[in-house]
Every structure is written in C-alpha cells, then in structure tokens.
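[1] Sequence first, then the predicted structure, then my questions.
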Amino acid sequence: MFWLSWAVLTALGGVWALASPMAAGPDEPAHIVRAAALVRGAPLEEARVGVWRAELPRIYGLTGEMPGCFAFRSSEPASCWDADWGDVSAPQGATTSAGNYNPLYYAVVGLPTVLEPRLGTLYLMRFMSALLGGFCIALGLRSVAETARRRWVVPAVAVATTPMVVFMNSTVNPNAVEAAAGIGLWLTLTIALREPDDRLVSRRWWRAGVLVVLLVNAKAFSPLFLAIIVLAAAVLAGWRCVRAALVDARAWPGLGLGVVGSVAAVLWILRAGAVSGAGIIAYPELTTAKALNDVLRLTSSYVEQQFGRFGWHDTPSPGSVYLLLAAALGLLVLLALAVARGREALALAGVAALVVALPVVLQVPNATQVGLPWQGRYLMAVSVGVPLLAGVLLDARSPVTGAAARRVSSLLLAVVGVVQVLAFGENLRRYVAGTSAPWFEPVVDPWQPPLPVAVLVGGAVLAVLAWVVLLARVAREADPVPAPAVDVRPVGAGASPEPAAENLAREQDASVASRT
C-alpha cells in the first residue's frame, strides 16, 4: 500500500509539474537558486538585506526572468516569454531571498543540479519535490491502512490533499514538504496515540520521527506548527494514551529522532535569524486596528488559497472547486462535532480556530515593519488537520456505519476526484491560452508544455482516477463489531466502567489490520 500510494501521488504531482511553465510556482526562482547553490557548493553572499547572491550556471539565474511577463497576469499565456537562452552553462550571478532557509528540503530537491545545466534539470527538481511530498502523504496513508476503522478518515485524506497541496508538491518550494509532512504526521501521530498496537509501535513511531524531521525543518514557523499538531493529538488521545506511549521503550528511537530534528531546526532558525524583523517601520499606516481589520477581511482569501489558487496566486480554481471542497469539509466537520465528546470536540474546534487566528497573531504585532505578507499556503500544515481530525473522530464515534457510510465515503471520494480534474484543467488552460481565452477554440501563439496538452490531460485524469481508486481500496474495511467496553488501566489506577470507543474489539481490528 505504501509503495503504490507513493507512486500514484508522485505521478499526480509529476503531471502537474509538466503542466505549469518553469518558475510559475510562487517564489520558485528563489528556491531553485537556493537549492542549486547548496548542492553545487556555490557560496551565498548577502548582496543586501534579505537577498543573497551566488555564482551558478546561467540556467538558474534565468528562472528569475521566466515568469516576468505572465506572473500576476492570468490572462497572459506563458508563451509571452521570449526565451534568450544563450549559453545556459556559463557562470552568472543568481539571487535568492531564501538564503537563510533551512537546507534540508533544498538538499533533496537540489540533487538534479549535479547534472548538466538545462531546462530538463529544472523539471527534475520539481519531480524530486513531488517525490518527497508523495512520500510524506504515503507514510500517513500507510498508518491509516493499519487500522480497522478507516471508513471516514480515508475520504478525509482526500479532502485534506487539496489541489493546492498537489500543486505545491509539483513546484520547488518548501511549503510543499511542510504541507505533505503535515498530512502524514497528523495521521500517524493520532493513530499511534489513539489506537496503539503492540506489533506496530516501533514502525509507527519511526514514521512519526521521520515526518517530524521533514516538517520541522521546512520553514521558520514549522516548529510552531509541529507544536500545534502534537498538542492537538495529545488532547484528542488523552493523557493516559500519551503516557503509555512515552513509557514504551519501543517508541523511544522514533521519538528521539523527532526531538533531535526539532532541536536542529530551532538552532538553525536562531543562527540564521529566519524570523527576525529588520526593525524598520516600513508601513506606519498599518496601525494595530487597521492591520487587524485587514487580516480578518483577508481570512476568506487565505482559505481559498489553501483550496487552490495557483501560479503566483494569480490563477483561482473554478468556483465549483471551492463549493465542492467547502461542502465536503463542512460535512466532515459538522458530523464529527455532532458525535465527538467534550475533549475531542475541543481539539477539533481548537485547530479550526487556529486556522483563523494564526494569521492574525503572526502578522498584526509586526505589521508596521513587515506589512501583511501572509498567504494561505503558509498554514496548510495546520489546516489539513481539520478534515483529518474529523475523519478520525467519525471512525471512532459515528453511528453511521455499513452501507450508509460506504455510500457517503464513495461520494466524497468522487467529489474530490472531480475537484482535482477541474483544478488541473483550469491551471493548464491558464498557461496555454490565458484565462480569458475560450475553452475549446484555438488561440494565437499558445504555450507549448513539455508534453502535448492531450497527453497531459489524459495523464492527469488517469493519475486522479488511480488516486481515487486507491483511496477507495484503503477505505474498504470490515465494519468492526463493538465489544463490551473494558478499561485497560491497572486495578487501583482509577479505572472506570465508563464505555470507551478506544476499547472496541482489538482482535477483530488486529486481524483486519494484518491483512492490509
């Protein structure tokens, strides 16, 4: 299951990578230069505040020119750039604003830069990003496949893997691994705490450790997002489950890996000054009241961006994408809140509230210095937890089981499949012809992607279909038969006869899990 899901997710990201012109991802030129300089050993020198320079083959410096005529202008096809390639291997100064970013992600996506400098090398960097993002989500899906109750969490994974997550995985940008590792960690951590299995303790916590390292070393705010994920999972599971995991020696290696990776990330941030401000009042008009008002007005835009706003945030998805995703997310959350117990509802509502509150908390205090630079993709590692927690709670508490649950799950998966295809088609159309061009009529001077448009569309449909079918296969579970609740605490530890969903028939769950 892990290998198949990794391959499908990588293929989906790979098709998106070919459907967007190079440097069409947000800030992609800066991240390409950072990765190339790191892997090729080119020293970065700070040219001015917030900008670093390195001597690299010309192809990497050209990425800063590639989106110049179509970025922020969605009606302009990517063919507007009149390529002046010259000698792409000749040394040339290239600049980046990511010179002090954590090097881990760049060390992976920059590996193709050891090859001959050419346009294909840049696309290989995108494929490495898709490979890494697919790896993280596949780890989380492997954890899901080990549980017996997964009818609801599987469509929740589909909803969490929004078109924006897929698009970011297809570009060179550390937000990609941050969001993908967030999905994997939400799933792995909540399942490891809430549904312990003696046979799987070590491998689950090793997975969690790897995902923590990839997440926490992505961006400057990643340690904060990790803390939110850990806290929410702990609240959801309860102290008894958390304590049981902490005292289990089999979990220690994975936990240790996560701790070491987190310490390394924090040390890098402190050393590089990745979250420090310049101390200059550049936006005196952004008083606290005005900044608060502006951020709250932008909240709906942040959510829209998390669903799918492509390019340099200049290409929205079709309106039906937002409606369908909002409906699917709303259904999961409302059903989960209806069946959740007090602590569980608190965890789910708290994460949803943080999606709204964090852009306020992280922008308003420093608005006069840095403005309001927030974008929805910055918070995807946290926001993906909303549908995922809802799915976990529904599997534990929902009275809707059997045929009814199967039909709802299948409907949600079908909706997500339609959403992914529509979003891909709109993004491809934007670059080939521009958003103002007619859908099915020829245009003058269209952009020519690396593969024919028909091949890319067919590949995208097949990749989305494979993703939906794979998820449907994972969701196909044997509905567990509830057993009398048994409190597993030792006698004298305050054991209570109160029913608990976590103490359903363990033997049936284990037998189903072993077959996956």
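    Alright, I've got the coordinates.
[2] From here on, just use CA atoms for contacts and neighbour counts.
    Will do.
[3] all helices of the stretch 251-400 of the chain, in order?
    Taking DSSP state H, counting those that start in this stretch as the test, the helices found in the stretch 251-400 of the chain are 252-272, 288-297, 299-308, 319-339, 342-363, 367-370, 380-383, 385-397.
[4] A further structure is provided below for comparison with the first:
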Amino acid sequence: MPKRSRVKREPIRPILAAILAGGIFFILSSIWALSTPPSSVPDEASHFIRAAAVAHGEFYGTAGDAHNGTVYVDVPAGVAYSHNFTCNAFKPDITVTTCMDQRPTDPSATVSTSTTAGLNAPGYYILTGWPSLLINGDSSLYAMRLAGALVASIPVAILFGALTRLRVGRWPYLAVGAILTPMTFYLSGSVNPNGLEATSILAVFATTLLLSRKTLSTRATLGYLALMLISGVLLMSTRSISILWLVIALAVGLLMGEGKVIGALLRRPVTWIIGALGVIAGLATVGWYLTAPDVGSPPPGGLMRGEFGTALAMLNSTGNQIIGWIGEFGWLDTPAPIFTPIVWGGAILITFIVGFSVAGKKNRLIIAGLLAVTLFMPTVVQTMVVHELGQIWQGRYMLAMALLTLLVCSIVMSDARLPWPSIRRPALAVFALLWAAHVAAYILVIKRYSIGINYPLLQMFVAPTWTTPFGIPILALIIAFSLVLAGGLWLLWKLADSVPLDEDALDLRRLREPEALRA
C-alpha cells in the first residue's frame, strides 16, 4: 500500500493567530475574574483603590501620619469598600459573606481611604481604573478586573502574531501550553500588575527576536517596532523592577538574533525613532519613581532573620517559589491541588531540560543566565530588604522571568529537528494532562470562595454561601472555562501539528548559530 503523503497546509496568518490567541486568553482570564470575590488576589484592594484614584485624576494622594507606606486618596465608596472583601484572607474555610461589614448606602459618594500601591507608576492604573468613572459598587470592581484581563490579552495577541510571522516551528506553540500557567490567567483576571507583567515580557522578547532574525519590509518593520514599543510600555507600567525585565528581554532577543539582520535594522531611520520613543517612556518611568514623595515603608512583616538566615531560608523555599508560578491562589492560602503542580512542574522541567540540551554554546549561556536570575534574584532582593520590610517575597514576583526562560527554551528547541512523529502522541497526552490540571485548580479556587475549602464539593452547586456576580451559575462558569480552555489548547495543538515535517525548522536553518558557537 502506498504511503500517505502529508498534506502541506498553508501557515496561519499572523493577524488571525493574534486575534484567536488574544481572544481566548481574554475569555479565560475574564472567567477567572468572575469566579472569585473582589480583593481575593493579594493586595488587590489597594490596586482597586489606586486604579480608581488615578482614573479620577489623583496621581499621588496624601501620606499618612504613620509614615508607613500608606497613601490616602479620595475614591467612590463602592471602591473603598473593597477592603472589606479581605475579611476571609488566610481563612480558606469561610466565605466573604460571613464576615463582611455593611455595604455603603451610596457607593458613588466620595470617601477617603488608604492604599499601599499609592506610589506605583500610573500607567497600569489608567488602563484598568476607567470603569470606576462609569459605574459604581461591586460592578465597578468586576469591570476593572475585566479591563485588566483585556489589557493583559493585548501582549498575548502580539506574541502570537510575532511567532507566526517568524515561523518558529512547532515547539514554541506546544511550550505556550505550559508557559501560560493557571497563575498567569488568575492574575490577569484581577487588578494586579503581575498578570500584565508576565504577558508583556513575552511580547517584548518575541517582537525583538522577529526584528533581529528576519528582514521585513519597511511597513512591516514599522508595525512590529510599534508593537514592541507598546509591549515595552505596558511592561514598564507594571512595577519598578519591570524596567530591568524589559532590558533583559530586549538583550536576549538581540543576542539570539542575526548580526546582519540587526545591522540592516539599525540602518533604518524608523528604528531610531521608535527607539527614541521607548527611551523617553523609560526615562519618564524612572523619573516617576525617583521623584515620588517619600511616604515611608510598611513595618517589617513575617519572621525576622539576619541576612545569612534569610538567604538560606529563601534558597530552601525555591520549590515553594516555583509553585507560586503555577498556582498559589487567594492570599497564598489556597494552593492548587497537588496534581496541578506535578503536571505543570513536569512540563516545565521537560521544556527546560530539552531546550538546554539541544542548545548551542551561546544559547546555553543565555538559558543558564535567565535561570540564575529567575531562581536566585529572589534571594538577593529579599536579603537586601529584610531589615526594612521583613519577609515579603512571593513566587509570583518572578513569574515574568520564569515564563521568559521557558519561551527561550522552546525557541531553541525549534532549531533542533526533534522527531515529531515519535513525540506527537506523548505531547498530546501532556496537553490533556495540562487541561485537567488547570480545570482542577480552577474548580478548587471557585469552591474555596463559594463555600469554603473544607466543605463537600456538591454544596458548591446547590447551596453556595457566596454567589458569583450577575447571577451566573457556578456550573455554567466551570463548563464555559473547561470548553474555552480546551479550545485554546486545541488551537496551540493545530498550530504545532500543522508545521510540515520538512519545515520543522523553517526560516531557522539560516538563523542557526555559527558552528563555532555550537561546538
């Protein structure tokens, strides 16, 4: 019997890949946003208040008399009430409806309240706080969450547009299934800059890699430079340390590029114009943090240790930090079911080991450097601030760098002609496990907030203590989440599986490192 020939499919258009990926990410993050009470994400109440204050034109606020890092601002009473939703923080066996104070009679009335995010750069909060200008009460809080989900979805769309234009082979698409962890969606569906930080760093790297590896037309070059600028500005709008993440993402993208392509790119005037705009945005961000008024620092929290003891404790908690990238929900009081970190940890470990193993000398150094920053920077930073702030570090703070490291590994894997026919079925099985692990984490979180972690699962459907907003049935949310997640993984699978066997490294043969570097 003659052998069936593989049908050569046309690659998906970058704009279609961007719309589909960004849309699916937005829907999944939005479902997460509607599945928990406001302020159930760490520090979200402070971010709600900061966002509403910025949207209403108050960029600085007033320092409190205690000089403890708290800033007082004027916001609608419905937004100020978000502090009350934290009454069950660190108490996973109760729901917010059992402990909240009475709601304000007029949620639109202006009141003064405190926030610990008062000096954060205003960019992120402008993008998420505008719904508070239009609606009041709990609805404004959920609307701000949805605005945050939309903003975090934009870099995901840019990421997929760049990857499909670069035609990176199948492995980055497969790796994205592991890169976008449950924690990424959870944070993106909240008012917390860590979600946008995690997605925008990927877009910065992908657009930089595309521009430094592939010679594009003048129009396309302008378009992707603009997308790189947008991604970079979004990244800088999140946290002060994100300026460092931006520099790392740009540097890695350029180091993995081609010298001739980069040289041609630098000879185009548009490159310098977009670059100048980026520098201006960076200087403005740095200037914000340098000129912000001194409001003091919060009192040290957690178990106090000396520098050496702190460093040992941080190194010893590396495993817990990694779980923080995958699923540590609520106020760190609701870890994902053990099945979830086992599956995700395995997928992450495989991506790193294979990527590092097939990399050339230069790319191995890049991966090793990224991994060192991801694993050891928490120890360095926490040791430096332990006397001033106490034990503050959380795993989600390094989520952006962890995701960047995995994406770099997957790009390197595309340069190696791994035997796809023999890997195809195991890869499909991993995707099925990732789906089950993500759904399991989602169900656990919605159970924790609807009835409490220790109650029977069935009670969540028949007699929940806390009900989801707008009367959405919990079962409907779970079904919708499961189906959309399956659709997203199916899209990744089709993108990967549609790469012809003879084009596994399409456009990458000419991009490989010189043999001297691969020795």
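    Structure received. Note that the coordinates shown come from a computational prediction; the quantities given were computed from them, not determined experimentally.
[5] With both chains overlaid, what TM-score comes out?
    TM-score of the superposed chains, computed with TM-score structural alignment, normalised by the length of the first structure, equals 0.88; 491 aligned residues with a C-alpha RMSD of 2.8 Å.
[6] Not counting the helix or strand containing Arg219 of the second structure itself, show me its contacts.
    If you go by DSSP states H and E, Arg219 of the second structure is part of helix 218-236. Helix 218-236 of the second structure is touched from outside by 123-124, 155, 158, 162, 196-197, 200-201, 203-204, 207-208, 211, 242-243, 246, 270-271, 274-275, 277-278, 281-282, 285, with contacts defined as C-alpha atoms under 8 Å, 6 or more residues apart in numbering.
[7] and the angle for it with helix 399-413?
    If you take axes from the mean of the first three to the mean of the last three C-alpha atoms, to 10 degrees, helix 218-236 of the second structure sits at 140 degrees to helix 399-413.
[8] downstream neighbour of helix 218-236 of the second structure in the secondary structure list?
    Per DSSP H and E, the first helix or strand lying C-terminal to helix 218-236 of the second structure is helix 242-255.
[9] That following helix vs the first structure, mean deviation?
    When the first structure is overlaid, helix 242-255 of the second structure sits 1.9 Å from its aligned residues on average, using mean C-alpha distance after the TM-score superposition for the first structure.
[10] helices or strands up against that helix?
    On a contact count with 3 or more C-alpha pairs under 8 Å, 6 or more residues apart in numbering; DSSP states H and E, helix 242-255 of the second structure meets helix 193-213, helix 218-236, helix 399-413.
[11] of those helices, which approaches Gly487 of the second structure most closely?
    helix 193-213 (19.6 Å; C-alpha to C-alpha).
[12] If we ignore the residues flanking it in sequence, what's nearest Arg165 of the second structure?
    Residue nearest to Arg165 of the second structure in three dimensions, not counting chain neighbours: Pro14, with 5.7 Å by C-alpha to C-alpha, 6 or more residues apart in numbering.
[13] Check whether that neighbour really touches Ile158, as I assumed.
    No. Judged on C-alpha atoms under 8 Å, Pro14 of the second structure makes no contact with Ile158 at a distance of 9.1 Å.
[14] so how many other residues sit close to Arg268 of the second structure?
    Residues contacting Arg268 of the second structure under the criterion other C-alpha atoms under 10 Å number 13.
[15] Give me the distance between it and Ile262 of the second structure.
    Distance, Arg268 of the second structure to Ile262 of the second structure, using C-alpha to C-alpha, to the nearest Å: 10 Å.
[16] Also Leu312 of the second structure?
    As defined by C-alpha to C-alpha, Leu312 of the second structure lies at a distance of 42 Å from Ile262 of the second structure.
[17] more neighbours, the two?
    Ile262 (19 against 12).
[18] Excluding chain neighbours, what is closest to the equivalent of Trp81 of the first structure over in the second structure?
    In the second structure, the residue matched to Trp81 of the first structure (TM-score structural alignment) is Cys99. The shortest distance from Cys99 of the second structure to any non-neighbouring residue, by C-alpha to C-alpha, 6+ apart, is to Cys87 (6.1 Å).
[19] The stretch 51-200 of the second structure: strands as residue ranges?
    For the stretch 51-200 of the second structure, the strands defined by DSSP state E, counting those that start in this stretch occupy 62-63, 71-76, 110-115.
[20] Now do the first one: which range of the first structure does it align onto?
    Read that as strand 62-63 of the second structure. Residues 45-46 of the first structure are where strand 62-63 of the second structure aligns, taking TM-score structural alignment as the criterion.
[21] residues in contact with the matching stretch?
    Stretch 45-46 of the first structure has contacts (C-alpha under 8 Å, 6+ apart) with Trp52, Arg53, Ala54.
[22] average distance between that stretch and the second structure?
    On superposition with the second structure, the mean distance recorded for stretch 45-46 of the first structure (mean C-alpha distance after the TM-score superposition for the first structure) is 1.2 Å.
[23] Please report the distance of the most centrally placed residue in the first structure from Lys219 of the first structure.
    Centroid check for the first structure by C-alpha atoms, centre = their mean gives Ala179 as the closest residue, at 2.1 Å. Computed as C-alpha to C-alpha, the Ala179 of the first structure to Lys219 of the first structure distance reads 11 Å.
[24] what do you get for Asp197 of the first structure?
    33 Å.
[25] can you check Val153 of the first structure too?
    Distance of Val153 of the first structure to Lys219 of the first structure, computed by C-alpha to C-alpha: 27 Å.
[26] what's the answer for Gly371 of the first structure, then?
    19 Å.
[27] which of the two has more neighbours?
    Here Gly371 of the first structure and Lys219 are compared on neighbour count by other C-alpha under 10 Å; more neighbours surround Lys219, at 23 against 17.
[28] List the contacts of whatever residue of the second structure lines up with that one.
    Counting by TM-score structural alignment, Lys219 of the first structure corresponds to Arg239 in the second structure. Each residue near Arg239 of the second structure by C-alpha under 8 Å, 6+ apart is listed here: Asn120, Ala121, Pro193, Glu197.
[29] Let's see if you can find the most crowded of the residues you listed.
    For the contacts of Arg239 of the second structure, counting by other C-alpha under 10 Å, the largest number of neighbours falls to Glu197: 32 neighbours.
[30] do you know how far the aligned partner of Leu277 of the second structure in the first structure is from Ala245 of the first structure?
    The alignment partner of Leu277 of the second structure in the first structure, by TM-score structural alignment, is Leu257. According to C-alpha to C-alpha, Leu257 of the first structure stands 15 Å off from Ala245 of the first structure.
[31] Now, of the contacts of stretch 45-46 of the first structure, which are buried?
    Neighbour counting over these (16 or more other C-alpha atoms under 10 Å) leaves Trp52, Arg53, Ala54 as the buried ones.
[32] okay but the first one is in contact with Ala42, surely?
    Read that as Trp52 of the first structure. No. Judged on C-alpha under 8 Å, Trp52 of the first structure makes no contact with Ala42 at a distance of 11.5 Å.
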